[in-house]
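Enquirer: model the structure of this input:
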Amino acid sequence: MKNKILFVVCLLFGLMFINAGLNKFFNYMPMPKDMPESLMKLMGAFMSISWLMPLVGTVEVVGGALFIMQKTRALGAIVILPVMVGVLLTNLINAPSGLPIALVLFVINIWVIIENREKYLPMVR
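Expert: From the prediction side, this is the model:
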């Protein structure tokens, strides 16, 4: 039962990141109207760095796809972790209204890392 729940959660998590990554290339989701001023300035700064959004989008798509498949889930969790930390800090500092979903996603990512900890041990020994 635990494996089925983990699969469904990982599938939704991965699809969410694939969607977010593809949006960075195709801009099909509109920006919310009620975004805080500080977040608008931050997004403007990010957009001024021409290579940053395509890089983050690529990491999100690749990490999300890896996260879905059980065989590559451990790698996907590590690939997504820096993006997830950025999402968490951005919501913590600039947009606290998005913090609950960011925390849930962060916990899912940490859960998968903990579940796959034996795969990381050879790297730290």
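Enquirer: drop to CA atoms for contacts and neighbour counts, all remaining ones
Expert: Will do.
Enquirer: most centrally placed residue in this protein?
Expert: residue 84 (4.4 Å; C-alpha atoms, centre = their mean).
Enquirer: determine the longest helix present in the chain.
Expert: Identified as the longest helix of the chain according to DSSP state H is helix 2-26.
Enquirer: please give me the structure for this one as well, since I'd like to look at both together:
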Amino acid sequence: MNSKLTLALRLLLGLILLVFGLNKFFHFLPMPLMEGAPADFMGALGKTRYMFPLIAITEIVAGVLLIFNKWTGLALIFTAIISVNIILFHLVLAPAGIALAAIVAILNVILMYANWNKFKTLF
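Expert: Prediction:
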């Protein structure tokens, strides 16, 4: 795969993760109002008082690792876990926000394919 394309996709995914991870701490992006099951789910995660910080730190660490091209394999594994949960949340509870979730998942799959030599031993 073209190294410039891979670089651009890696930086894009890293920036997305970094921005949304930091947003969980600093609330600089407006959050859509949720009702029903999505609000209940987010409320339950919030009541644990550890889940949102854990998700945010994981996103920030993965984003920084991707931006600086360090431990890319580990960062993509973290991102895969995050991507699956984002996709499932939007498929099951809030389909309106599936577009960004799909972008993150697609970027993750493309980058895992581009770095497949780092994952061969896992499979």
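Enquirer: quick one: contacts for the residue nearest to the centre of the first structure?
Expert: 102, 105-106 (C-alpha atoms under 8 Å, 6 or more residues apart in numbering).
Enquirer: just those: which are in strands?
Expert: Judged by DSSP state E, strands contain none of the contacts of residue 84 of the first structure.
Enquirer: by neighbours, which of these wins?
Expert: Most neighbours among the contacts of residue 84 of the first structure, by other C-alpha atoms under 10 Å: residue 102, with 21 neighbours.
Enquirer: from what I can see that one touches residue 91, true?
Expert: Yes: assessed by C-alpha atoms under 8 Å, residue 102 of the first structure is found in contact with residue 91 at 7.1 Å.
Enquirer: just the buried residues of the longest helix of the first structure, please?
Expert: Within helix 2-26 of the first structure, the residues scored as buried using 16 or more other C-alpha atoms under 10 Å are 6-7, 9-11, 13-15, 17-22, 24.
Enquirer: likewise for stretch 75-90 of the first structure?
Expert: Within stretch 75-90 of the first structure, the residues scored as buried using 16+ other C-alpha under 10 Å are 75-81, 83-84, 87-88, 90.
Enquirer: ok, these vs residue 44 of the first structure, which is closest?
Expert: Nearest to residue 44 of the first structure among the buried residues of stretch 75-90 of the first structure: residue 90, at 13.7 Å, using C-alpha to C-alpha.
Enquirer: how about the helices in the first structure?
Expert: Going by DSSP H, the first structure shows helices at 2-26, 37-48, 52-68, 73-93, 99-115, 117-124.
Enquirer: compared with the second structure, how much does the fifth one deviate?
Expert: For helix 99-115 of the first structure, the mean deviation from the second structure after alignment is 1.3 Å (mean C-alpha distance after the TM-score superposition for the first structure).
Enquirer: what residues does that helix touch?
Expert: So helix 99-115 of the first structure is contacted by 9-10, 13, 73-74, 77-78, 80-81, 84-85, 87-88, 91-92 (C-alpha under 8 Å, 6+ apart).
Enquirer: let's see that with 6 Å instead.
Expert: Residues outside helix 99-115 of the first structure that contact it (C-alpha atoms under 6 Å, 6 or more residues apart in numbering): 77, 88, 91.
Enquirer: ok, the closest residue to residue 98 of the first structure other than its chain neighbours to residue 110 of the first structure distance?
Expert: Take residue 98 of the first structure and drop its neighbours on the chain: the residue closest to it by C-alpha to C-alpha, 6 or more residues apart in numbering is residue 91, 5.6 Å away. Residue 91 of the first structure is 18 Å from residue 110 of the first structure, where distance means C-alpha to C-alpha, to the nearest Å.
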